[in-house]
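Trainee: Sequence plus the predicted model coming up.
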Amino acid sequence: MGDNRRVPMTDLIQTVLIYALPVLFAITVHEAAHGYAARHFGDNTALMMGRITLNPLKHIDPVGTVLMPLLLYFATSGAFLFGYAKPVPVNFSQLRHPKRDMIWVALAGPASNFIQAIGWALLLVALVATGTQERFFLEMARAGIAVNLVMWAFNLFPLPPLDGGRILVGLLPWKQAHFLSRIEPYGFFIVLALVVAGVVGALWLRPLMALGYSAINLMLSPLVALLR
């Protein structure tokens, strides 16, 4: 838990500027990836509703993407943040192989975030290699890695309506999959309660993010060694 000191306005503005671009990219590409995958596997719902787009305004939820994170930032002095975007509509019954294709459509979002995290890491390596010392850009690149790894790990939590829950529904036998899918209307509130209780952070987010950071370090270590 954070302390109760007021967050200086200058710190808030600086934090918003550093995180704005990474968050916008992370949310936009994540949601668009679901739409592209759904269209690829036979469902044009997102296409017909204009949601297969890289325009962030189509994916931002005023409450979940803007108001809630800002309120939580002030309330917890930046120690706890939570938010969400407008989910891309997918009609799973329109997919050519609904149970199987659901897995790929759900996986597309988190996969796009992991790829973006690698992209931001490459940018950070390039900035350091070229001797860039501008703190703003270095912090933005680090924020890009962190934001995308958080979205990657959080959305893989195995409870619907999160992507991990949809993946699990696609993998389980029909009986168990049907039981899990019935939780979806209450899933958001269950996940939120688990987040507030610290369960998701301690038992899921931190271990998975540590694994993500390690994987990216391993992938980029040959490039880093080459640039030294």
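Mentor: Nice, thanks for sending it over.
Trainee: all contacts plus neighbour counts: C-alpha atoms, from now on.
Mentor: Noted.
Trainee: Helices along the chain, start to end?
Mentor: 9-40, 45-48, 68-75, 98-129, 135-155, 163-171, 174-181, 184-196, 199-200, 206-227 (DSSP state H).
Trainee: Buried residues, the first one. List them.
Mentor: Within helix 9-40, the residues that qualify as buried by neighbour count (16 or more other C-alpha atoms under 10 Å) are 12, 15, 18-19, 22-39.
Trainee: so how many other residues sit close to Ala143?
Mentor: Ala143 sits with 22 neighbouring residues when counted by other C-alpha atoms under 10 Å.
Trainee: So the closest residue to it other than its chain neighbours versus Ala108, what's the distance?
Mentor: Of all residues beyond its chain neighbours, the one nearest Ala143 is Tyr19 (6.1 Å), with distances taken as C-alpha to C-alpha, 6 or more residues apart in numbering. Remark: distance between Tyr19 and Ala108 (C-alpha to C-alpha, to the nearest Å) = 23 Å.
Trainee: A further structure is provided below for comparison with the first:
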Amino acid sequence: MNFAQIVQTVAIYAIPVLFAITLHEAAHGYAARHFGDNTAAMMGRISLNPVRHIDPVGTIAMPLLLFAATYAVPGGPFLFGYAKPVPVRFGNLRHPKRDMIWVALAGPGANLFMAVAWTLLIYLLAATGAEERFFLAMCRAGVLVNLVMFAFNLFPLPPLDGGRILVGLLPMRQALLVSRIEPWGFFIVMALVISGVVGSLWLRPLMAVTGSAIDLLLTPVRALLF
């Protein structure tokens, strides 16, 4: 991949990634406020302004450095990044253990909604005969980015959303045991990602199932357009 291809790839993925992380984090804040915690609102984090959610290291520096370091590696580049987490004080929620589940689900739910929206846009472009390769590539990138964020964040290990959902669903004793993993959860997840466990056993299967479900959901739309 030469420099021009790298620039083109960054241009294609920039808007989908910004939308994906912004709506994901804002959705957590909206859900938290709905269930009784105004922390994110008071800190200005319930916002569709991507600047408020960008972490200079996790959102910009780390993905770019990883892309530059691994783009020539067989199998393609390895990318990983994160946004600035929306602050949620679960103790402020009206029913902390139960409401934690909905607050955690809000982020992946926003990514699922965007994956559907980008897929729908692909159908609309195809139905109108649009042949602009850049926009079609951007739509496909939007689907891919949001499916990755949806599936990855549902991995059942704190501090990921799936871990918080698991804590909310488990009985109190087991929930406390799982929650104690959180200080080391990021490092455990990274080790599982690098080893390929997350990708092969969780990410790709869940993305495939979700993509098929989206196609099934939009079957009536395809029937109307084509």
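Mentor: Arrived safely. Because the structure is predicted, anything quoted here is derived from the model rather than measured.
Trainee: Any idea what the TM-score is?
Mentor: Overlay of the two chains. TM-score (TM-score structural alignment, normalised by the length of structure 2): 0.97; 222 aligned residues with a C-alpha RMSD of 0.7 Å.
Trainee: who's in contact with the residue nearest to Ala143 of structure 1?
Mentor: Applying C-alpha atoms under 8 Å, 6 or more residues apart in numbering, we find Tyr19 of structure 1 in contact with 140, 143-144.
Trainee: contacting residues for the spatially most central residue of structure 1?
Mentor: For structure 1, Met151 is the residue whose C-alpha lies nearest the centre (C-alpha atoms, centre = their mean; 2.0 Å). By C-alpha under 8 Å, 6+ apart, Met151 of structure 1 lies in contact with 26, 110, 113.
Trainee: for Pro185 of structure 1, same thing?
Mentor: Counting by C-alpha under 8 Å, 6+ apart, Pro185 of structure 1 makes contact with Pro161.
Trainee: Give the aligned equivalent of it in structure 2.
Mentor: Alignment note (TM-score structural alignment): Pro185 of structure 1 maps to Pro183 of structure 2.
Trainee: Same check on Asp163 of structure 1?
Mentor: Using TM-score structural alignment, Asp163 of structure 1 pairs with Asp161 in structure 2.
Trainee: how many other residues sit next to that match?
Mentor: When counting by other C-alpha under 10 Å, one arrives at 26 neighbours for Asp161 of structure 2.
Trainee: cool, and Ala126 of structure 2?
Mentor: Counted with other C-alpha under 10 Å, Ala126 of structure 2 comes out at 14.
Trainee: Looking at structure 1, name the residue matched to it.
Mentor: Match for Ala126 of structure 2 (TM-score structural alignment): Val128.
Trainee: Distance of that match relative to Asp43 of structure 1?
Mentor: Taking C-alpha to C-alpha, one finds Val128 of structure 1 at 43 Å from Asp43 of structure 1.
Trainee: so how far is stretch 141-157 of structure 1 from its chain's centroid?
Mentor: 5 Å (C-alpha atoms, centre = their mean, to the nearest Å).
Trainee: List the buried residues of it.
Mentor: Buried-residue list, stretch 141-157 of structure 1, by 16+ other C-alpha under 10 Å: 141-157.
Trainee: for stretch 180-199 of structure 1, same thing?
Mentor: 180-181, 184, 187, 191, 195.
Trainee: Please apply the same query to stretch 197-207 of structure 2.
Mentor: Those would be 198-199, 202-204, 206-207, for stretch 197-207 of structure 2 by 16+ other C-alpha under 10 Å.
Trainee: Please identify which of those is nearest to Leu121 of structure 2.
Mentor: Of all the buried residues of stretch 197-207 of structure 2, Leu121 of structure 2 sits closest to Met207, with 19.0 Å by C-alpha to C-alpha.
Trainee: how about that closest one, what's its match in structure 1?
Mentor: In structure 1, Met207 of structure 2 lands on Met209 (TM-score structural alignment).
Trainee: With Asn92 of structure 2 instead?
Mentor: Using TM-score structural alignment, Asn92 of structure 2 lines up with Gln94 in structure 1.
Trainee: pretty sure that match contacts Ala46?
Mentor: No. Counting by C-alpha atoms under 8 Å, Gln94 of structure 1 does not reach Ala46; the two are 11.6 Å apart.
Trainee: Tell me which of the two has more neighbours.
Mentor: It is Ala46, of Gln94 of structure 1 and Ala46, that has more neighbours when counted by other C-alpha under 10 Å, with 22 against 15.
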